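Enquirer: Kindly generate the corresponding structure for this input.
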Amino acid sequence: MHSFCGLDFGTSNSTFGTLNPASQQAMLLPLEDNKVTLPSAIFFHFDLNECFYGRAAINEYIDGEFGRLMRSLKSVLGTPLMEETTQIKAQQLPFVDILTSFLQNLKIKAEQSAAANGQHSFEQVVLGRPVHFVDSDPQADLLAQDTLEQAAIRAGFNDVVFQYEPIAAALDYEQSVDQEEIALIVDIGGGTSDFSVVRISPERASRAERKDDILANGGIHIGGTDFDRKLSLASAMHELGYKSSFKDKAATANFEKNFSIRKSVSKDSYTESTKMIMPSSYYHDLATWHRIHQLYDRHTIHSLKDIAYRVENKQLIDRLINVINKREGHRLAIDIEHAKIELSANANTHIDLDYIEHNLGLNISLEQLRDSVNHEIKNIQTQAFQTVQDAGLVPSQITKVFMTGGTTAIPMVKHAIEALFPHTDIIQGDQFGSVGLGLAIDAGRKFA
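Expert: As a prediction, the model looks like this:
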């Protein structure tokens, strides 16, 4: 019976792994509806005074239950939002309490699942982490890790150690190789794009210490939720008034003076001739998973009602007000995420927005997705190349590229990596399971 585990706390999905007591092979534990992934989501049900997690949380929200949905908790780590509280009915909950609640529920679900194999509790954990929680800010990065460690201990783990997520994926991939390779591990998930250049082989796999086999690590804070945000801004947000013009300069000359509006108007509106453009911050918040709930306050609604009478197309702002009033922001974000996934296999997709306005719908094309994330794709490609350079290598010296993470399913992401390594075999791993399996392997080495 093992008391150790590997936990991949992901921006979009989480997994929980350990070693099979009989075979000693890494395995992922079913967490919900017999699935090994658990969406990283919490729904605070206000009427029942109860928390729902994972798919159940999302379903409660979609069913229209009264409460608050929170997703992409990992994206908050290392940001100023980490120090803020979230209002849940009459309570103001610190972020670390919300994070602890999710990890504790994840641990309970895993222990219930493991009970069938004679395992009863997990005390020691190897937690996955991105190469950088925060780009170019070591102090914020350390604070993010410390906060995650604190939450894990409060959730019931006695021993907590961390491993880079791409290194964990390398440990999983290494189980299948039959010769020595210099592999580039590409792990692009919901929040970050992480890369490691690692020497792997059947012989090296048995070593407890692998520090010398890690040639370079690199990462950038770009992931699937950034793709969601950019696609939303390029499509759905225009149906809600994004970049709409005010009627004319004269009509809005005293706008800020006479009306209570968001401070962002003065810094993100701009003038073109006599035109003033709708503040963009509303739309950026609505398109960003962990900032959506910040719009749900009376001041926002009051400001938008003032604005609506001063834009050229009031109907669009009325739609935005409707989304915020009915707290449908996460539902719209879910629809955009599903559209992105659909476009991984199709040239076009359609979103039904009838819950915003009767008979409202939106067609989105693969070309729109490609154009909206072009900048992010280039940055991912640049970071992958930089990591190879940091290892003292050129792309032709990489013998295998191993890809994992849900965002690697997006065609333009795959094509960008393939373009860097035209003569190298590209191996597609378990998109949602490789990191968790590798963390379980690492836990066995560290705690067994």
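
Enquirer: Please count neighbours and contacts with C-alpha atoms only from this point.
Expert: Noted.

Enquirer: Kindly provide the distance from Cys51 to Val36.
Expert: Distance, Cys51 to Val36, by Cα to Cα, to the nearest Å: 20 Å.

Enquirer: for Arg55, same thing?
Expert: Separation of Arg55 from Val36 (Cα to Cα): 12 Å.

Enquirer: quick one more, to check against the first:
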Amino acid sequence: MIVGFDYGSSNCAIGTLAHGHQVQLVELEAGRYYLPSTLYAQHNALVVDFVANKLKGSDLAEAYLNARASLLKGVPAIRRDLDLGSGETGLQIGTAAIEEYIDFPEEGYFVKSPKSFFGAIGLKPQQIAFFEDIASAMIMQIKQRAEQQLQRTITHTVIGRPVNFQAVGGEQSNQQAINILTTAAKRAGFKEVEFLYEPLAAGIDYESRLHEDQKVLVVDIGGGTSDCSFVQMGPSFRGRSVRDQDFLSHTGKRLGGNDLDIAMAYHNFMPLCGLDSTLKSGLPMPNQLYWQACKINDLHLQSEFYSQANGRNLKAMLRDVSEPNKLARLLKIQQSKLSHQVVRQGELSKISLSSDAEYMAKLDCIEPQLFKDVTHTDLKEAVTDSLKQICELAQDAITSAQTQPDVIYLTGGSAQSPLLKAALNQSLGDIPMLNGDNFGSVTAGLTKWAHQIYS
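Expert: Presented below is the predicted three-dimensional model:
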């Protein structure tokens, strides 16, 4: 069976073509088509154990068991310590992973938006192997859930990819990320795997509804990346299996909705933890500490923040700061691993302030009765720099295409923001803008493309 697979930074979705060639999303959680891109394991070795068990009997099993032999040796003792039964994996994905993390933030291994890390530069071989295992565990479960719903075996897929997983690493980062996803998909049992730029997928979905040819600038603001594709589309182009000549330009960078959430948390919540305060000497508090706390999509900064050395440093600093009660909150975040919960409040603030004038953020995970009232103005100030970068991506795509678009097609979780539309309008001029299905356009386009190339 053929499916489109959006392994997104924020959510995952699978689509198939139903009767009448209509895209139908597959239920991946109870009553939900979009599964949050999150994983929680009671111990990180249980991710390896899960993949090893799923691979039993496959052609890939022996090579995997040999490669992970040293890690798998310790699994029986870990399972005994955690009191796991024979049928318990100690691993959850999606909403269940988020709930487990909120209940036990200090006791397990939690990762949100793992795709954001796949193109990171400087990863050691063992880190790449672990990201392969994380992606494998998630894709295995997602594929299994889809097959249970469809009552059919899925064999062929097109997976969405950003234009650039991480701009700093260039094509080397892109290839590293593609290799991780390909390895995971093959382990999960996909026979054929292809990749398609996510903004192009959204454009293909839009094209199926066009009655005349248009030059379309697709702006896709995902959870981890922002991507632009300038595409010629319409009845004259639809149905071609090779579209390279129709794609006039692509731009993209590792800047997405997660970064807007992080910016909201940093600018609005970190002052409660000592940002912008001073040491007793009068010197300002180092900003780096607070970026480390918030940058949940940066493996190195988070590792530095949660290191034992940083914990000791924060405790020592309590004697030297002018407002130790505020720094104590940052220490609480560090000791209890609360970064994801703090940034989640930034995300909820961003979502609410897209339509409301103010929002009361709950930060009682740090301290009882700790709240912060944030306004639309606070949101605008926090995300201004990010919106400027997105507008520059769009302008670069237009410049590279050497022509003006007839329409701008917006998709992605943050594409509905009035601030984004206003910024694009100011930067690019009065070009008509249309909103697609902010979450479903990419999956629909991937599904249609998959059936076009495999059928």
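
Enquirer: which residue in structure 1 lines up with Thr95 of structure 2?
Expert: Matched by TM-score structural alignment, Thr95 of structure 2 corresponds to Arg55 in structure 1.

Enquirer: For the residue opposite Asp220 of structure 2 in structure 1 once aligned, grab the count of nearby residues.
Expert: Aligned counterpart of Asp220 of structure 2 in structure 1: Asp187 (TM-score structural alignment). Residue neighbour count, defined by other Cα atoms under 10 Å, stands at 32 for Asp187 of structure 1.

Enquirer: Contacts for the helix or strand Asp187 of structure 1 falls within, please.
Expert: Using DSSP states H and E, Asp187 of structure 1 sits within strand 181-188. Here strand 181-188 of structure 1 makes contact (Cα atoms under 8 Å, 6 or more residues apart in numbering) with 165-167, 169-170, 193-201, 223-224, 384, 388, 397-408.

Enquirer: So which of these are in helices?
Expert: Using DSSP state H, 165-167, 169-170, 224, 384, 388 are the members of the contacts of strand 181-188 of structure 1 that sit in helices.

Enquirer: now for those residues, which pair is the farthest apart?
Expert: The distance between the two most remote of these (Cα to Cα) is 22.7 Å, for Gly224 and Val388.

Enquirer: any idea how far stretch 151-167 of structure 2 is from the chain center?
Expert: On the basis of Cα atoms, centre = their mean, to the nearest Å, stretch 151-167 of structure 2 sits 14 Å off its chain's mean C-alpha point.

Enquirer: Aligned to Asp306 of structure 1, what sits in structure 2?
Expert: Using TM-score structural alignment, the equivalent of Asp306 of structure 1 in structure 2 is Ala316.

Enquirer: do the same with Gln386 of structure 1
Expert: So Gln386 of structure 1 corresponds to Asp396, using TM-score structural alignment.

Enquirer: My assumption is that its match lies in a strand; please confirm.
Expert: No: under DSSP: H, G, I helix; E, B strand; the rest coil, Asp396 of structure 2 falls outside any strand and is assigned helix.

Enquirer: For Ile390 of structure 2, see how far away it is.
Expert: Applying Cα to Cα to Asp396 of structure 2 and Ile390 of structure 2 gives a distance of 10 Å.

Enquirer: quick one: which of those two has more around it?
Expert: Shown here are Asp396 of structure 2 and Ile390; by other Cα under 10 Å, Ile390 has more neighbours (26 against 17).

Enquirer: Surely that one touches Ser226?
Expert: Yes: with contacts defined as Cα atoms under 8 Å, Ile390 of structure 2 counts as touching Ser226 at a distance of 6.8 Å.

Enquirer: So for stretch 324-331 of structure 2, what gets flagged as buried?
Expert: For stretch 324-331 of structure 2, a neighbour-count test (16 or more other Cα atoms under 10 Å) marks 324, 326-331 as buried.

Enquirer: average gap between it and structure 1?
Expert: When structure 1 is superposed, stretch 324-331 of structure 2 averages 1.0 Å from its matched positions, counting by mean Cα distance after the TM-score superposition for structure 1.

Enquirer: and that stretch, how far out from the chain's middle?
Expert: With Cα atoms, centre = their mean as the basis, stretch 324-331 of structure 2 stands 29 Å off its chain's centre.

Enquirer: does Ala416 of structure 1 sit in a helix, a strand or a coil?
Expert: Local secondary structure at Ala416 of structure 1 is given as helix here, using three-state DSSP.

Enquirer: Tell me how many other residues surround it.
Expert: 16.
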